[in-house]
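Engineer: structure for the following, please:
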Amino acid sequence: MEHEIELQPLLQYIDPSFCTYQEWTNVGMALKLEGYAVSDWDAWSLRDTARYHAGECEKKWCTFNGANTPVTGATIVDMAKKGGWHADAGSGHAFDWDDVIQEKDEQVIIDQRWLEGRELQDPGSTWNPVQDLITYLSTLFDSTDYVGYVTSSWEKDGQFFPSKGNFKRTAGELLESLTICDGDIGAVLGDYKPKVGAWIRFNPLDGKGIRNENVTDFKYALVESDCMELEKQNEIIRQLELPVACLVYSGGKSIHAIVHIDASSYDEYRKRVDYLYAICRKNGLEIDQQNRNPSRLSRMPGVMRGDKKQYLIDTHIGKANFVEWREWIEAINDDLPDPESLKDVWNNMPELSPSLIEGVLRQGHKMMLAGPSKAGKSYALIELTAAIAEGRKWLTWDCAQGKVLYVNLELDRASCLHRFKDVYDALGWPAQNLRNIDIWNLRGKSIPMDKLAPKLIRRAARKDYLAIIIDPIYKIITGDENSADQMAHFCNQFDKVCTELNCAVIYCHHHSKGSQGGKRSMDRASGSGVFARDADALLDMIQLEVDQVGVPGTGWRLEGTLREFRTFEPLNLWFEYPIHKIDDSGTLAALTPDAEKEPWKKGQETQQKRKEAKKQQMESAYNACLISGFVTVSGMAEYMNTTERTIRRYIKESNKFDFDNGKVVMKNT
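Structural biologist: Alright, predicted model coming up:
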């Protein structure tokens, strides 16, 4: 019977000794539903020698008579995926139009095209079998550890399988007996069939059994592959720097690497073995998946298997332990550049990136524009977008000309497009290079920056943007904006975009809430100081309070903190909706932002404002009461909702009012 997907190869990735009873039953039900035979289930179950009972599969098989919610082959596929199987394992496949072509896997270290292999060195006539076993035991076990080993076997269909074996002797007892056995391993462990060989468990047991629950210390895992040349197995194991305690030739088609796992629990053991096997598979070493369990048998060194020796190849190779090895794996393909000597480049310095905004920002660098609400930050960035697209000045700075992507996270599409047109009209610029401006409207669809960055890179690739402008960033912040480490991760996404697309990233952020009094410009942005310190250029806007009547708009001062250029003199700007203009009149230059005023001066100004307000209130009250023909203290007190005593005090302090026969009159000034 032909099957849509062959399930038998997938069973290699499911270890029955790792399965619960229900999982074992589910595999059987799925195989029966998909048209397989009971012998397929039985052959798979046989891998768990500790729990296998002849005839049990056939007996259980007869009870699988269907159900309303049957267990299908999808269950086996899912279990196999968890065991490391992938859909294209062992074969290539054609990509569909919607398939994503994965980037280079950083866990792939070995280039299969250049793998030559490393020949095994047979010990020859100098082989000392007892010494091999002594070295193996003393390397893997403490003297008090119980060791499981098997020298007897049974046959089925011409294939030999190990029996339960012995598990009640310690490594110390075995080592003592081997030392005085005069070369006769059988006298210590029991005679084995030379045709079959012998086995040994690589993790210590409790002396009560041989199942996973009898393992007392999850020290090692078995790495074995019998589907490739021995020389290539040997080479891959060594190139991968696997933390191998003992390397044993099985006397057959495989090498057995007893690898440090050093797990503190069974759960951690499973996770580390999954990681180990995944790295091996990615690097061309197809692992026998049934070797996952910690109580597994491996080939014992020091015995014969047919005409081949089961011998110890090596000990203590690769990294010292699992943690060191995993860190090495994750670091070896980090794509970081190597250190370079300054002497080598001293007389041949690389060219600096050209300016994007002359004297402020280089191409490929990062800039943040920060300010409070109503500063017109979005309009300023739209002005900058137009200036780059048209190759014109932005405020006082010349801009390089090129393509710009404006990422709109806040406005609806229509409002955003109208703003661009309004800005062009207010600037009086002919729209000659609109092809240089792309707008990505993401209102209501924004996602965290670590998720947005790869999507942005994919869409912007081959567009040759000079700049990508993101407005505003609070919509895409990943994590807590007050956390330095989380914001460092967030800002790293901008670096990724700059590097991958070779363009500048310019973004907008808001000031923190409350008074900004006394703060430096780089400390006014909301959240962690990482924001201001990460950018190559920080431009900060702060409002100037203008008391004059008839001014053209709101007053602002733009300050800069620059990494690549000298700091510029602050710019004084009017925000005349919808654009910013340089203040040529000098009106704003004499003003000091509230944040920078000395406390005594702030108090003086506050007091003066109160007096002005009081004066205006008195005039309003006087004019209102004058309707009745004359003004009295009681009338003004009632109008101002205060006491007559307060009104008399106001009048005495005023230089505009006086008393005349009990009436309030205005002085002639």
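
Engineer: from here on, contacts and neighbour counts on C-alpha atoms
Structural biologist: Will do.

Engineer: so which residues of the stretch 151-300 of the chain form strands?
Structural biologist: Remark: strands assigned in the stretch 151-300 of the chain by DSSP state E, counting those that start in this stretch are 153-156, 159-162, 166-170, 199-201, 218-224, 244-249, 255-263, 297-299.

Engineer: mean neighbour count and distance to Ile473 added to those, as CSV?
Structural biologist: Shown next, in CSV, are the strands of the stretch 151-300 of the chain (neighbours: other C-alpha atoms under 10 Å; distance: least, C-alpha to C-alpha, whole Å):
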stretch, mean neighbour count, distance to Ile473
strand 153-156, 11, 68
strand 159-162, 14, 64
strand 166-170, 19, 63
strand 199-201, 23, 57
strand 218-224, 26, 47
strand 244-249, 24, 49
strand 255-263, 24, 43
strand 297-299, 23, 57
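
Engineer: run this one through as well so I can compare:
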Amino acid sequence: MTSFRYALVESDKMELAKQNAILRELELPIAILVHSGKKSLHAIVKVDAADLDEYKKRVDYLYNVCKKNGLVIDTQNRNPSRLSRMPGVIRNGKKQFIIDQNIGQPTWEAWHEWIESVNDDLPDPESLTDTWDNLPQLAPVLIDGVLRQGHKMLMAGPSKAGKSFALIEMTIAIAEGREWLGWSCAQGKVLYVNLELDRASCLHRFKDVYNALEWAPKGINNIDIWNLRGNSVPMDKLAPKLIRRAAKKDYIAVIIDPIYKVLTGDENSADQMAHFTNQFDKVCTELGSSVIYCHHHSKGSQGGKKSMDRASGSGVFARDPDALIDLVELELNDEVQKQQENNLLCQVYEKALKQLNPDYLDTEISQDDLCSQVQMKEHIGRALKQPQRLLVDEQAKEALLQVRNKSAWRVEGTLREFPKFDARNMWFDYPRHELDHTGILKDIRLDDGFQSWKKNTPKKTAEERKQERLDALETAYSACGVGDEITPSMLAEYLGISEKTVRRHIKEHPKFFFDDGVVGKKQQGRTDK
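Structural biologist: Prediction:
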């Protein structure tokens, strides 16, 4: 054999009419269709293979398609030298003849493309008329006014926003059937996929958040944690493994934290990120559960951007999910900070008087006094004895430290299934987030909290800016884990800057070195090469 242009498709175990119908419906690229004079049709199919190896592959593909579509064929005809019957010759009293020629698709390539589109497993279009009076039921709500079960949600925010804590709070809220950031949650089983923390730290975080929320762990049997630190794989490899493990668990939500650990491709490439986010669709479809994941902001100021434009990388990240929850930090000016401190100290003093001298609280203190830390401190001096005052002073110091460590955040969002919600303001008081019910944060403009006093602030010197960079690197190094191999990408994620910038900061820092992809602390006496 010197050329491999045709293959023989023959069936002698079916009615002739059925054979003819299937051959035509499959639009095989048939050069000539011959009646054998007995009980079969011979279809000479164009395969146009370059060599014997390609011929075998194409014939295998051809026969598999025929078999899947009900044509019982004679597989002995795989031989490239197999011949057909001679038209015009009488065989057993019956004439062999040509039925048709050049039917179906014109070439193998055209047929292969056509059959692949036919067998794409996509649903057929449906008429709206058929469903107008019998609409399918909407998926149940998972987070009221935000997300339905089986849909996708992205939480975006900068480093230090407590995104992981917020996702843990959400996990607990769904498991307990309680509120998350003011939104009611359906109760059900949740899988929390931990890609970043070691197992012990992750488990401790869950208990710390439960304690901070002051919730009884009645629904902890609804929480499963899949600890994958050190074992994570790209999302296209992780998705089928996740689906296999979760198939019989009836999860209503799968939470993946964080996605940079399983990211495949360039996050700035729309087509690569579309392939990446398609993996979440597979999980949603196969499990019928929501997929919730978090991603970091791009660099620079976020105040002038819409919520859906703040996530780093391709716009696919923001446009793919059904719900986007975005966290932006609010810069607190002196006035807001002092008001916060005043409110908290007033609460401390009122609580102390309620416990130690309730009669004085009821008779001597006005409503105006309750709102002034100065007045309340004077009442403490008059109403309590020296040991009691010392105890209250210590409580006040702890309260001040707590309020100064709190950060303020605005929650915005873009929703596909529900109306847009009004922005919500909250505090991150480690390890929990809590809504601001005082209204103190309502009027702060994004990235504008310091503007009223920043104009009179002198510019920092180059040495001061350098020291800030060095201090930030040390903080990031400590936060990324002790005893683990720390990479520039981990530090970049924490600091919200590029790996290139991190390497530059490492180079100028006297305490750190970068060697073989790992960042380490220099031992005493070590010098750079």
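
Engineer: returning to that earlier point: and of the strands of the stretch 151-300 of the first structure, who's closest to Ile582 of the first structure?
Structural biologist: strand 255-263 (66.7 Å; C-alpha to C-alpha).

Engineer: and the closest one against the second structure, how far off on average?
Structural biologist: Superposing on the second structure and averaging over aligned pairs (mean C-alpha distance after the TM-score superposition for the first structure), strand 255-263 of the first structure comes out at 2.7 Å.

Engineer: elements contacting that strand?
Structural biologist: strand 218-224, helix 230-239, strand 244-249, helix 266-282, helix 322-332 (3 or more C-alpha pairs under 8 Å, 6 or more residues apart in numbering; DSSP states H and E).

Engineer: what sits up against it?
Structural biologist: Strand 255-263 of the first structure is contacted from outside by 202, 217-226, 230, 233-234, 237, 242-250, 269, 272-273, 298-299, 321-322, using C-alpha atoms under 8 Å, 6 or more residues apart in numbering.

Engineer: same check on stretch 562-581 of the first structure?
Structural biologist: Contact partners of stretch 562-581 of the first structure, identified using C-alpha under 8 Å, 6+ apart, comprise 359-362, 375-376, 379-380, 383, 395, 419, 422-423, 426-427, 536-538, 552-561, 582-583, 588-589.

Engineer: in the second structure, what range does it match?
Structural biologist: Using TM-score structural alignment, stretch 562-581 of the first structure lines up with residues 415-434 of the second structure.

Engineer: show me which residues of the matching stretch are buried.
Structural biologist: Within stretch 415-434 of the second structure, the residues scored as buried using 16 or more other C-alpha atoms under 10 Å are Leu415, Arg424, Asn425, Met426, Trp427, Phe428, Asp429, Pro431, Arg432, His433, Glu434.

Engineer: now, which of these sits nearest Phe512 of the second structure?
Structural biologist: Looking at these and their distance to Phe512 of the second structure, the nearest is Pro431, at 29.4 Å (C-alpha to C-alpha).

Engineer: picking up where we left off before, switch the strands of the stretch 151-300 of the first structure over to JSON lines; also include distance to Glu340 of the first structure.
Structural biologist: Output for the strands of the stretch 151-300 of the first structure, formatted as JSON lines (distance: least, C-alpha to C-alpha, whole Å):
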{"stretch": "strand 153-156", "distance to Glu340 of the first structure": "61"}
{"stretch": "strand 159-162", "distance to Glu340 of the first structure": "58"}
{"stretch": "strand 166-170", "distance to Glu340 of the first structure": "55"}
{"stretch": "strand 199-201", "distance to Glu340 of the first structure": "49"}
{"stretch": "strand 218-224", "distance to Glu340 of the first structure": "39"}
{"stretch": "strand 244-249", "distance to Glu340 of the first structure": "34"}
{"stretch": "strand 255-263", "distance to Glu340 of the first structure": "36"}
{"stretch": "strand 297-299", "distance to Glu340 of the first structure": "47"}
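
Engineer: between those strands, which one is nearest to Asp307 of the first structure?
Structural biologist: Proximity to Asp307 of the first structure (C-alpha to C-alpha) singles out strand 244-249 among the strands of the stretch 151-300 of the first structure, at 13.1 Å.
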